[in-house]
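Peer 1: Build me a structure from this.
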Amino acid sequence: MRLHRFKLVPYLPAMAFLVTCSAPQHPAHAPSADVHPVSLRPAVILRAGWHADEKDVRPGLVYDRSVRAVFVHHTDNPNDYDCKKDVPRMLVALEQRHIALGWDDLGYNFIVDRCGGIYEGRTGSAERDVRGAHSEGFNNDTVGIAALGNFGAGQKVPVPMLEAIAEIAAWKLDPDVNPLGKVRLVSSNNSSRYPKGTAVELNAISGHRDVYQTDCPGQALYNDLPWVRQAAARLREEAARDG
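Peer 2: Presented below is the predicted three-dimensional model:
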């Protein structure tokens, strides 16, 4: 499995950019055990590594007992950033933007950069199944992964970024969920594409637009999701073969 190498960089002033994804907040409950295979865990840059602003994060994490699906997003900011110099301040800006919207923390569980770096988003996501605020109506038992950039039609999604998304999906999806398969999820409110209580069959690795009125994660990244599914399935096969 590919390892991500990174160097911590000093904190820089936050840079504002647009965020196109939204979701509600939830009360906390007791955490469940982390059942995801250690052998599939990629290198993750934790919140301390990108100098997350912890002072405004509200207490009360919400833990789920499974991960049935992954939703892929993009953050809709420029793609020409420097992965070492710019990403930490961009993540702080993203966190501050989400908190300013009234959320209790950064909404995405993980963020990936164009060089393939994987960053812990919402507090605790690297260790537990923490409920994010990324796909309104479908936050329960899912993980939100945001690609740092804008990947609308005509853009090219870097291969290291796609590989990183696949690595998170292979690791975080429940062992009985096939990355190439479908899952049944139930909408939790009326703000998504589906009325509250509606059961929906979705790809285990889906785009945000599949459940919400948005173009997120951009047409280019959405078109690459079949590749991501294949890569995630291959990672699981390799891990099973290697024991």
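
Peer 1: C-alpha from now on. contacts and neighbour counts both.
Peer 2: Fine.

Peer 1: buried set for the lengthiest helix in the chain?
Peer 2: Using DSSP state H, we find that the single longest helix of the chain is helix 225-242. For helix 225-242, burial by neighbour count (16 or more other CA atoms under 10 Å) applies to Leu225, Pro226, Val228, Arg229, Ala231, Ala232, Ala233, Arg234, Leu235, Arg236.

Peer 1: what about the most centrally placed residue in the chain, which SS state?
Peer 2: Most central in the chain under CA atoms, centre = their mean is Ile145, positioned 1.5 Å from the mean C-alpha point. Here Ile145 takes the strand state, with states given by DSSP: H, G, I helix; E, B strand; the rest coil.

Peer 1: go on, Trp103?
Peer 2: Following three-state DSSP, the label given to Trp103 is coil.

Peer 1: ok, it to Gly218 distance?
Peer 2: 23 Å (CA to CA, to the nearest Å).

Peer 1: between those two, which one's more packed in?
Peer 2: Gly218 (25 against 20; other CA atoms under 10 Å).

Peer 1: just checking, the more buried one touches His74?
Peer 2: Yes. Using CA atoms under 8 Å, Gly218 and His74 qualify as a contacting pair, with a distance of 6.8 Å.

Peer 1: Show me whatever sits in contact with both of those two.
Peer 2: Common contact partners of Gly218 and His74 (CA atoms under 8 Å, 6 or more residues apart in numbering): Asn150, Phe151.

Peer 1: who's in contact with the closest residue to Lys182 other than its chain neighbours?
Peer 2: Distance criterion CA to CA, 6 or more residues apart in numbering; nearest residue to Lys182, sequence neighbours excluded, is Asn203 at 4.4 Å. Counting by CA under 8 Å, 6+ apart, Asn203 touches Ala69, Leu180, Gly181, Lys182, Val183.

Peer 1: before we go on, could you also do this sequence so I can check it against the first one:
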Amino acid sequence: MNFSILYRVSFFSFLILFTFPLYSQLDDIGTTLDSEPRFTVRDSLEYLIYEGESPEFFQTVEGGAIDLVGQEIESVSFRLFDQSGAYKTIPGKIFNQPDLNKVVVTFLELIENVPARFSFKIVSEGNIEINSILIFPVDQEKPGRVRALEPTLGDISKPVIISREEWGAEDPKGSYSYHPYFDKLTLHHAACCSADDLEEGKTQVYWIQDFHQNGRGWNDIGYHFLVDRAGNIYQGRPETVIGAHVGGANTGNIGVCLLGCYHPPEASCFQTITPESRQSIVEIFSWVSDTYGQSPSVLLGHRDYFGTTACPGDNIWIELPRFKAEISDFIQSYFEMPLISIFQSPYPNPFSNQITLSFDLKKYMDFKINIFDLLGRQVNTIERTGAAPGRLFINWDGKNTDGKRLGSGVYFAKPVSSDKIDPIKVVLLKK
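Peer 2: Below you'll find the predicted structure:
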């Protein structure tokens, strides 16, 4: 059956042609074969039956997909045709995007006997829009190492990362292949999954992993890090292993995906980056650059490699020069940053029950602060073993080392590890 010609129009069967450009996360998993798919629709009273066919393709693939908009899809099946016309029927795997009315249906099958084509049959209770047809090329990468490269001794502290255990990651389906070198940094957008808080983020990152593993057939989630719109950073694959985010350029490439949709030419894809996301993108790429000896100047958007995608979207891609500058500035300012600095003045001051002292730490350390009275006598010491880099809050209840309340008056707090911070004056009042 040739789906490239017009069909007879009747009450039950008619030709539909939609034009919907592909800017979704599918850009990261496959190659668009047809962005203007033709298909027929039949009304079987209880269901609508959509049928169509891909163009011929001439390269070895390991599967394919159709990109839909709609709900209440009952089933999808694919027929894979070889040159003789013989076919094999495979059920489709249906993936409903977590925060949109979009659906991706995939099949996984190695097709080496080319040219080839496939048809699809969708049974749905409601109307759907078929946006595009994709194929999954076999990704040819340079062979990786059997063990991880040792990172350089970077000075920049790793930002807080939501671990795989915290977001409930599934185990990889097989062994990893490790980067033999590092020479690329890449920024993506998910074009979906616009999580605004941690719980949404965990759910959506898990969905992406499920889609990559079971819809695309990859070993694990394709990205090394993901950042939600609240600025939370999630560990994807370990950054020392080869990812699956830029087909043909994954070796030596550390990929970060920004949750959300940032390409205004596509409907409902008009978001702009939040300040929290921007800061986290700068911090994670700064840490990666310092730890693995990368220059921020090598940072690219996904579209900059082969020009087959809009990722990371116009609203992010235009920001890349600014990102590179901010990452470089962050690295430079980090080396100029004191080991310990005061974040804000003690509060409340004067106090009667408890006062909070806040500091910024440059790296992990055993933090200690001594409390002195007006005569210079040390009356208490507060310690935090293994304090993490970033914000540290220290509370003092106005008591000495024996747990006895001190008399009202002026006291001074002095971090032990810093000669650059003057003693901090605090005033204790009677209860």
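
Peer 1: one step back: out of the contacts of Asn203 of the first structure, which is nearest to Asn139 of the first structure?
Peer 2: Using CA to CA, Ala69 is the member of these that lies nearest Asn139 of the first structure, at 9.6 Å.

Peer 1: what's the closest non-adjacent residue to the aligned residue in the first structure for Ser163 of the second structure?
Peer 2: With TM-score structural alignment as the criterion, Ser163 of the second structure lines up with Leu46 in the first structure. Of all residues not flanking Leu46 of the first structure in the chain, Glu120 sits nearest, at 5.0 Å (CA to CA, 6+ apart).

Peer 1: What's the local residue count around the one you found?
Peer 2: 25.

Peer 1: Next up, the contacts around it.
Peer 2: Val44, Ile45, Leu46, Arg47, Asn109, Phe110, Ile111, Ala126.

Peer 1: Tell me the spacing between it and Glu238 of the first structure.
Peer 2: In this view, Glu120 of the first structure and Glu238 of the first structure are 24 Å apart by CA to CA.

Peer 1: now do the same end-to-end measure for stretch 144-164 of the second structure.
Peer 2: Span of stretch 144-164 of the second structure from end to end, CA to CA: 23 Å.

Peer 1: For that stretch, what is the distance to the chain centroid?
Peer 2: 17 Å (CA atoms, centre = their mean, to the nearest Å).

Peer 1: contacts for that stretch?
Peer 2: So stretch 144-164 of the second structure is contacted by 177-181, 232-236, 240-242, 251, 283-284, 286-287, 290-293, 331, 334-335, 362-364, 389 (CA under 8 Å, 6+ apart).

Peer 1: mind running it again at 7 Å?
Peer 2: The contact list for stretch 144-164 of the second structure (CA atoms under 7 Å, 6 or more residues apart in numbering) reads 177-180, 233-236, 240, 283-284, 287, 290-293, 334, 363, 389.

Peer 1: What subset of the residues you listed is buried?
Peer 2: 177-180, 233-236, 240, 283-284, 287, 290-292, 334, 363, 389.

Peer 1: out of these, which are inside helices?
Peer 2: Short answer: those in helices (DSSP H) are Glu283, Ile284, Trp287, Asp290, Thr291, Tyr334.

Peer 1: Tell me the counterpart of the third one in the first structure.
Peer 2: Correspondence of Trp287 of the second structure to the first structure, assessed by TM-score structural alignment: Trp171.

Peer 1: Please report how far its match lies from Met90 of the first structure.
Peer 2: Distance from Trp171 of the first structure to Met90 of the first structure, by CA to CA: 25 Å.

Peer 1: now Ile165 of the first structure
Peer 2: 19 Å.

Peer 1: The two: who's more crowded?
Peer 2: Between Ile165 of the first structure and Met90, counted using other CA under 10 Å, the more crowded position is Ile165 (29 against 21).

Peer 1: To which secondary structure element type does that one belong?
Peer 2: Applying three-state DSSP: Ile165 of the first structure is helix.

Peer 1: residues in contact with Val69 of the second structure?
Peer 2: Asn101, Lys102, Val103, Ile128, Glu129, Ile130.

Peer 1: er, Asn79 of the first structure I mean
Peer 2: The contact partners of Asn79 of the first structure, taken as CA under 7 Å, 6+ apart, are Gly149, Asn150.

Peer 1: and with 10 Å instead?
Peer 2: Asp113, Arg114, Leu148, Gly149, Asn150, Phe151, Gln155, Lys156, Val157 (CA atoms under 10 Å, 6 or more residues apart in numbering).

Peer 1: So which residues of the first structure form strands?
Peer 2: 69-74, 110-112, 118-120, 142-147, 182-186, 199-203, 205-207 (DSSP state E).

Peer 1: possible to save these as TSV with distance to Met161 of the first structure?
Peer 2: Below are these laid out as TSV (distance: least, CA to CA, whole Å):
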stretch	distance to Met161 of the first structure
strand 69-74	11
strand 110-112	6
strand 118-120	9
strand 142-147	7
strand 182-186	23
strand 199-203	20
strand 205-207	15
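
Peer 1: thinking Asp228 of the second structure is in contact with Leu258, fair?
Peer 2: Yes. Asp228 of the second structure is within contact range of Leu258, at 6.2 Å (criterion: CA atoms under 10 Å).

Peer 1: any common contacting residues for those two?
Peer 2: Ala190, Cys193, Ser194, Ile273, Ser277, Ser280, Ile281.

Peer 1: Most neighbours among those residues, which one?
Peer 2: Ala190 leads those on contacts (other CA under 10 Å) with 27 neighbours.

Peer 1: Against Phe151 of the first structure, how distant is the corresponding residue of the first structure for that one?
Peer 2: Taking TM-score structural alignment, Ala190 of the second structure has Thr75 as its aligned residue in the first structure. Note on Thr75 of the first structure: its distance to Phe151 of the first structure, by CA to CA, is 9 Å.

Peer 1: shared neighbours of these two, which are they?
Peer 2: Joint contacts of Thr75 of the first structure and Phe151 (CA under 10 Å, 6+ apart) are Cys216, Pro217, Gly218.

Peer 1: Does the second one touch Gly144 like I think?
Peer 2: Spelled out, that is Pro217 of the first structure. No. Here Pro217 of the first structure does not reach Gly144: they are 11.2 Å apart, not a contact under CA under 10 Å.

Peer 1: the more surrounded of the two?
Peer 2: Higher neighbour count among Pro217 of the first structure and Gly144: Pro217, with 30 against 27, using other CA under 10 Å.

Peer 1: aligned partner of that one in the second structure?
Peer 2: Alignment note (TM-score structural alignment): Pro217 of the first structure maps to Pro312 of the second structure.

Peer 1: Surely that match is in contact with Val246?
Peer 2: No. In this structure, Pro312 of the second structure is not within contact of Val246 by CA under 10 Å, at 11.8 Å.
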